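Participant: sequence and predicted model, in that order:
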Amino acid sequence: MGRKDDLTKNYMKNPEIFADFFNGLIFDGKEQIDWRELKEIDSSSILDIPVPQCGKSRTAQKYRDIIKKAIIMRDKNMYYVMLGIENQSDVHYAMPVRIMLYDALTYHDQVQEIANRNKDKSVCKSNEYLSGISLEDKLYPVITATLYWGKEKWDAPTSLKEMLQEYDFKLDKYINDYNINLLSIIDLKTIPNFKTELRLLFALLNMRNDGAGMKELVSSDNRFQHISRETAELMSDFASIKLPKKQKEGDYNMCKAVLEIKNEGIAEGRAEGDLALTNAIKNLMDNMNKDFDEACNLLGINDEDRNRYKALM
């Protein structure tokens, strides 16, 4: 497992971040999932694979990134659900099959747990021994989110049917599909209503391919001046920003770190680039009490270009 994989897994495993992610993804930011009620689940599952040639089976162990049991409180009702996250630094072209397998194994683990409990209690009727569970036994629903951190757009299938070869349309209603719950940070049109630093992290990574836009973003929100180490490391690794020195308060000024990035790759004649930098100058002057020249210095704008930006203001 690489550094980026370790960073994303450890970050999203944090109960507050985990709950905030699903509250933002499913409930538009309403706190229906209490992070204090989350229960960590063993992320490994054992898979028995039949080997017909020898009449035996071999076992394979599969590991999810993160899986937790959660309680959802809605309208004074309490519901249990299994929530999982699969982090992806790169595009995965077989993700629907992978997620389908993980979810099936999580359901299988629940069946085995119930069957073992019933066996210990000797409660199974004769027609229930095959499965080990009764008609009254129910499973918790499983929801897995695929969280894509890469800087290139996600172009892989998001459903099982997208992966299949062309087939006769008469077969369609008999072929089961499986969709993934994909959140691709780089493809977001709007940032989900997160309450933690997850919102700042996703907002910055969403803009990472637009240097001027990223500078405008961090200069418009004072919260980027005080970012925790865990969030700052992800910003640094995934947006190629040099991690600044820790401040006296123990946090990191990622606004300053972004503004110190050289203004490379932004064509002077591009209207959107000029507009973004002009807005960044205004934000620094309004939000950080900088004068025009101080703002230009922070943004790395040379003397020759300053008059053009001043004229645009």
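Facilitator: That came through fine. Numbers count the residues shown, from 1 in each chain.
Participant: going by C-alpha atoms from here, please, whenever you check contacts or count neighbours.
Facilitator: Will do.
Participant: what's near enough to touch Glu86?
Facilitator: 64-66, 144-147 (CA atoms under 8 Å, 6 or more residues apart in numbering).
Participant: among those, which ones are buried?
Facilitator: 64-66, 144-147 (16 or more other CA atoms under 10 Å).
Participant: and the gap between Glu216 and Phe238?
Facilitator: 18 Å (CA to CA, to the nearest Å).
Participant: more crowded one of the two?
Facilitator: The neighbour comparison of Glu216 against Phe238 (other CA atoms under 10 Å) goes to Glu216, with 26 against 17.
Participant: quick one: contacts for the nearest residue to the more buried one once chain neighbours are set aside?
Facilitator: Once flanking residues are discounted, Glu216 sits nearest to Ala280: 4.1 Å by CA to CA, 6 or more residues apart in numbering. Ala280 sits next to 212, 215-217, 219-220 when contact means CA under 8 Å, 6+ apart.
Participant: in addition, the following structure is provided for comparison:
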Amino acid sequence: METNDIVTKNFESYADVAADIINVLLNEGRRRVKDYEMLSAATESLYLDKENGLRNQLEDVAKYHMVNGVPKVLYLFANQTKVDKGMVLRKAGYAGGEYRRQYEKQNPSLYPVIEIVLYWGKSRWKGGCSLHRLFDEGGATADIIWKYV
């Protein structure tokens, strides 16, 4: 692991730094998330690979936004130095694991999972920033159709 990786992960793990990143990037600078509301969360999740072998995936930093002792949001932070066009798909696995736990009632309440990728590379990011954009670049549609019967 590069020294820069360790430094940024340690820096972002501080509650006040994580709250500032969230407020600046997602709340247009408004202080909606307070440092004392941030609680560290597990950064490792497990999944089965193609051969049904158990694999792990590590997130750089994970923080719950707690309100009255209940998770309101789980923020997942990733640091990236190289453009990865499929990053959105890779990060979906982390969020999907947390939603699976919520679905299986392992958590006391439902809450959104928000993945934040902080890109530190020198060249401009040209990868997809959303599933919609990723599929549009490939010529497919990314719309999800819900039909109630």
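Facilitator: Here it is on my side, so go on. Keep in mind it's a predicted model, so treat the numbers as computed, not measured.
Participant: one step back: which element, helix or strand, includes the residue nearest to Glu216 of the first structure?
Facilitator: Applying DSSP states H and E as the criterion places Ala280 of the first structure in helix 271-287.
Participant: just to revisit the earlier point, would a markdown table of the contacts of Ala280 of the first structure with secondary structure be doable?
Facilitator: A markdown table is the format used below for the contacts of Ala280 of the first structure (DSSP: H, G, I helix; E, B strand; the rest coil):
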| residue | secondary structure |
| --- | --- |
| Ala212 | helix |
| Lys215 | helix |
| Glu216 | helix |
| Leu217 | helix |
| Ser219 | helix |
| Ser220 | coil |
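Participant: just the strands from the stretch 51-200 of the first structure, written as ranges.
Facilitator: For the stretch 51-200 of the first structure, the strands defined by DSSP state E, counting those that start in this stretch cover 56-63, 66-74, 77-88, 142-148, 181-184.
Participant: which among these is found nearest to Asn118 of the first structure?
Facilitator: Smallest distance to Asn118 of the first structure across these (CA to CA): 20.4 Å, for strand 77-88.
Participant: list the buried residues of the closest one.
Facilitator: 82-88.
Participant: export these to CSV and tack on distance to Ser57 of the first structure?
Facilitator: Shown next, in CSV, are the buried residues of strand 77-88 of the first structure (distance: CA to CA, whole Å):
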residue, distance to Ser57 of the first structure
Met82, 29
Leu83, 30
Gly84, 28
Ile85, 29
Glu86, 28
Asn87, 30
Gln88, 31
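Participant: and the next helix or strand after the helix holding Ala280 of the first structure, which stretch of the second structure?
Facilitator: Counting by DSSP H and E, the next helix or strand C-terminal to helix 271-287 of the first structure is helix 292-299. Counting by TM-score structural alignment, helix 292-299 of the first structure pairs with no residue of the second structure.
Participant: how far off helix 271-287 does helix 292-299 of the first structure point, in degrees?
Facilitator: If you take axes from the mean of the first three to the mean of the last three CA atoms, to 10 degrees, helix 292-299 of the first structure sits at 120 degrees to helix 271-287.
Participant: how distant is helix 292-299 of the first structure from the center of its chain?
Facilitator: 34 Å (CA atoms, centre = their mean, to the nearest Å).
Participant: next: stretch 63-74 of the second structure.
Facilitator: 15 Å.
Participant: likewise stretch 41-54 of the second structure?
Facilitator: How far stretch 41-54 of the second structure lies from its chain's middle: 16 Å, per CA atoms, centre = their mean.
Participant: still on that earlier bit, Gln112 of the first structure: which of the contacts of Ala280 of the first structure is nearest?
Facilitator: Relative to Gln112 of the first structure, and with distances defined as CA to CA, the nearest of the contacts of Ala280 of the first structure is Leu217, at 49.6 Å.
Participant: number of residues surrounding Ala158 of the first structure?
Facilitator: Wrong residue type there; residue 158 of the first structure is Thr, not Ala. 21.
Participant: meant to ask about Asp305 of the first structure, not that
Facilitator: Asp305 of the first structure has 11 nearby residues by other CA under 10 Å.
Participant: what about Tyr36 of the second structure, how many residues nearby?
Facilitator: With other CA under 10 Å as criterion, Tyr36 of the second structure counts 12.
Participant: please consider this matter closed, and thank you.
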